[in-house]
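Participant: Fold the following.
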Amino acid sequence: MNGDLVVQRPEGLYCPPGDFYIDPWRPVGRAVITHAHADHARVGHGHYLAATPSEGVLRARLGRELNLMTLPYGERITHHGVTVSLHPAGHVLGSAQVRLECGGQVWVASGDYKVAPDPTCAAFEPVRCEVFITESTFGLPIYRWLPDEELFADMNAWWAANAAAGRASVLACYSFGKAQRILAGVDPAIGPIVVHGAVEPLNRAYREAGVALPPTALVTDIPDKASLRRALVLCPPSATASTWLRRFGDSSVAFASGWMQLRGARRRGGYDRGFVLSDHADWPGLHRAIAATGASRVIVTHGSVPVMVRHLTEQGLRAEAFATEYGDDRIEADLEPPAA
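Facilitator: Presented below is the predicted three-dimensional model:
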């Protein structure tokens, strides 16, 4: 052991004294999972540990028979001398930062996180540590999110204008996390809300976890097809290029993603509108989160890694990078808009 509580291995990020991995991308015996997005939670591990609120979405995605142990936020367990606790990351339902304490050291692996408020998941909780492992998905100064009230006012106005014109409002978004955040923010009085079959099982898991969402329906469950002309339709980006979309007739198609901050992203994707909405921290949010930990050493895992490492080094921190496979599923991890 080199003294570090987390090191790189071909299977993923490994805790040597505890003999377990954090979000490994190859099958391992013991995995601590920060959240249920597919680049962080994969099938094939022998035993899983995750935050209690994530159980429903993990089982919906990885299988009901998953060998899963859950831990309430803030509760501590000790494994091979390493004290482990999970703390809210604010990313999606059940997302967690992993705090490790051993031999007088405290490390925190954040997974993915968001510091903006979100009614569909527990708010990000800064955790003091000496070493902080951070993402940098949107780790460039250009990325700065609008307040939710402005964003959803714009989204509701777009939906209402389409409904008045008898045109369906199709909004492409990731099925887990993004769709539910949109549902919690829009005005359901404008019209019916229809969701793709990939979205509804996740809605069910959120509702079972106590998250309030407006009523949603599959297109096959709508008896009055004329009402589809006033509907908001949430679907994965891939569905916008499929025959499924034809069921709604005339429609306006938009995409919700942090990548809509980039000029040309909406045009390249062929969308009528783009809404800048992300489940990741923006540039100011990343730096507020890092500063709040008090860490003197920061390890960057994925995203705009060189920029983030250079900036943190200029701020007087010891900054470096881990090579990971997070974000390989580009659309699912909200890492770039779909190709045209």
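Participant: hey, let's count contacts and neighbours off CA atoms from now on
Facilitator: Noted.
Participant: Would you mind listing the buried residues in stretch 47-62?
Facilitator: Going by neighbour count (16 or more other CA atoms under 10 Å), the buried part of stretch 47-62 is 48-59, 61.
Participant: which of the residues in the longest helix seen in the chain are buried?
Facilitator: Determined from DSSP state H, the single longest helix within the chain is helix 148-164. Across helix 148-164, burial judged by 16+ other CA under 10 Å covers Leu151, Phe152, Met155, Asn156, Trp159, Ala160, Asn162, Ala163.
Participant: ok, of those residues, which one's closest to Leu317?
Facilitator: Leu151 (34.1 Å; CA to CA).
Participant: these two touch, right, that closest one and Phe275?
Facilitator: Yes. Taking CA atoms under 8 Å as the definition, Leu151 is a contact partner of Phe275 at 7.4 Å.
Participant: got the residue ranges for the helices in the stretch 101-250 of the chain?
Facilitator: 148-164, 178-185, 200-208 (DSSP state H, counting those that start in this stretch).
Participant: Helix 200-208 and the shortest one, what's the angle between them?
Facilitator: Pointing back at helix 178-185 there. 50 degrees (axes from the mean of the first three to the mean of the last three CA atoms, to 10 degrees).
Participant: which residues touch Tyr326?
Facilitator: Asp39, His40, Thr301, His302 (CA atoms under 8 Å, 6 or more residues apart in numbering).
Participant: Next, format the residues you listed as TSV and append distance to Pro214, secondary structure and neighbour count.
Facilitator: TSV is the format used below for the contacts of Tyr326 (distance: CA to CA, whole Å; DSSP: H, G, I helix; E, B strand; the rest coil; neighbours: other CA atoms under 10 Å):
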residue	distance to Pro214	secondary structure	neighbour count
Asp39	28	coil	18
His40	28	coil	21
Thr301	36	strand	24
His302	34	strand	23
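Participant: before we go on, could you also do this sequence so I can check it against the first one:
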Amino acid sequence: MPKKPLLEFTDRGIYCAQGKFYIDPWKSVDDAVITHAHADHAYFGHKQYLAHHLSREVMLYRLGEINLRTIEYGETVNKNGVQISMYPAGHVIGSAQIRVEYKGEVWVVSGDYKTEDDGISTPFEPVKCHHFISECTFGMPVYTWKPQAQIFADVNNWWRTNLQNGVATIVVGYSLGKAQRILQNLDLDNGKVYTHGVIENTNEALRRNGVILNPTERITFDSSKEEVRKGIILAPPSSVGTPWMRKFAPYSFGYCSGWMAIRGAKRRRAADRGIVLSDHADWNGLVSAIDATGCESVYLTHGYTASFSRYLNEIGFDAHEVHTLYGGEEEDAEASPQPSPEEREPKADMNDNASEVLSFGEDLGEATKEELS
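Facilitator: Now for the predicted structure:
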């Protein structure tokens, strides 16, 4: 009789029967281990959660008063003889790869990851394992990212040019991950950074967690339009085309996404500037990360799973395509006709208190009454 794998792919998520826990489950379970706080990996409704320490306040902001335990990178938790530990994924602040070991067998679940050090997330760290469960959001050779320093040199030059021309600058990016990465790489000699409430709510949660971010100012109903236009505005995808954004006209807005590498993506987003910036590994990053694990087999959960698994098999890996519900965040919006979580209506929790608890989309916070006016 064949040996049962330590981790299995089920209709609820990745399951460890020996340890009786799930990793990033998308249906309610008793025991959930979470790689990071994005909405397609951290769902509301589990009895208990385990995540990295730096995900704590964002998860509480998004999911409410959940039963949450947090640990540090390299710390070990034992569940029924199964050793669980977390290692940096480099995706966003607090993101982790989950290492699972039982009787010498080691599996690693990557969650989402990138291999370039962004200066704000703990840098990706390869973890040796027998079996590696990996994303491949950008698993095609066309996706090769420029160095971050070059991208932000262009962004800061564009901002300066807009200031000289009397045009406001708006940068659009996902509220957890890209927003903080952008913030930390702006040239603040140009001016102040103003934030949409959705992004500032996330910034405040991270600051409560001890994360040091550059200064920002929340845009409210009382904010001076002329003063805001002298700085730079960070906004989520949900703000594009809304009265909230239009009130800062004339403006130039840039959309940050890995999908901006695709011809036509900028036009579909109606952006003035497509900024190719992703919090996922590019083609070279994926291949190098998988190779660094020394794994015997690799399982691809979301992205270009079919073509990337064929490539890996051709170069000597034992690669398998699996189907999950991951990949629903903004990065995947251009690859699917479905709206991204930030563009969906916020879904209420069991108490129907959408202004306080985020279960899938983005909590609008103060934007509901003030910022969308």
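Participant: that older thread, who touches the longest helix of structure 1?
Facilitator: So helix 148-164 of structure 1 is contacted by 168-169, 185-187, 190-191, 229-232, 251-252, 275-277 (CA under 8 Å, 6+ apart).
Participant: distance of Gly90 of structure 1 from His79 of structure 1?
Facilitator: 26 Å (CA to CA, to the nearest Å).
Participant: Report how many residues lie close to the closest residue to Ser239 of structure 2 other than its chain neighbours.
Facilitator: In space, and not counting its chain neighbours, Ser239 of structure 2 is closest to Met245: 6.3 Å by CA to CA, 6 or more residues apart in numbering. Met245 of structure 2: 19 surrounding residues under other CA atoms under 10 Å.
Participant: Relative to Leu163 of structure 2, how far out is Met245 of structure 2?
Facilitator: Separation of Met245 of structure 2 from Leu163 of structure 2 (CA to CA): 17 Å.
Participant: again with Thr76 of structure 2
Facilitator: 50 Å.
Participant: Map Thr78 of structure 1 onto structure 2.
Facilitator: Mapped onto structure 2 by TM-score structural alignment, Thr78 of structure 1 lines up with Asn78.
Participant: Over to that match. Which of the three states is it?
Facilitator: Here Asn78 of structure 2 is strand, with the state taken from DSSP: H, G, I helix; E, B strand; the rest coil.
Participant: give the contact list for the closest residue to it other than its chain neighbours.
Facilitator: Distances taken as CA to CA, 6+ apart put Ile84 closest to Asn78 of structure 2, at 6.2 Å, once the chain neighbours are dropped. When contacts are counted by CA under 8 Å, 6+ apart, Ile84 of structure 2 touches Thr76, Val77, Asn78, Ile98, Arg99, Val100, Glu101.
Participant: State the helix or strand in which Ile84 of structure 2 lies.
Facilitator: strand 82-88 (DSSP states H and E).
Participant: what's the mean distance for that strand versus structure 1?
Facilitator: Once fitted to structure 1, strand 82-88 of structure 2 is off its aligned match by 0.6 Å on average (mean CA distance after the TM-score superposition for structure 1).
Participant: circling back: format the buried residues of stretch 47-62 of structure 1 as a markdown table; extra columns: secondary structure and distance to Ser110 of structure 1.
Facilitator: Formatted as a markdown table, these follow (DSSP: H, G, I helix; E, B strand; the rest coil; distance: CA to CA, whole Å):
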| residue | secondary structure | distance to Ser110 of structure 1 |
| --- | --- | --- |
| Tyr48 | strand | 17 |
| Leu49 | strand | 15 |
| Ala50 | strand | 13 |
| Ala51 | strand | 13 |
| Thr52 | helix | 17 |
| Pro53 | helix | 16 |
| Ser54 | helix | 15 |
| Glu55 | helix | 18 |
| Gly56 | helix | 21 |
| Val57 | helix | 19 |
| Leu58 | helix | 18 |
| Arg59 | helix | 22 |
| Arg61 | helix | 21 |
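Participant: Name the nearest of the residues you listed relative to Ala339 of structure 1.
Facilitator: For those, the nearest to Ala339 of structure 1 is Arg61 (25.0 Å; CA to CA).
Participant: The residue nearest to that closest one when sequence neighbours are not counted in helix, strand or coil?
Facilitator: Once flanking residues are discounted, Arg61 of structure 1 sits nearest to Ala36: 7.5 Å by CA to CA, 6+ apart. What three-state DSSP gives for Ala36 of structure 1 is coil.
Participant: Now which residue in structure 2 aligns to Ala36 of structure 1?
Facilitator: Match for Ala36 of structure 1 (TM-score structural alignment): Ala37.
Participant: Okay then, goodbye and thanks.
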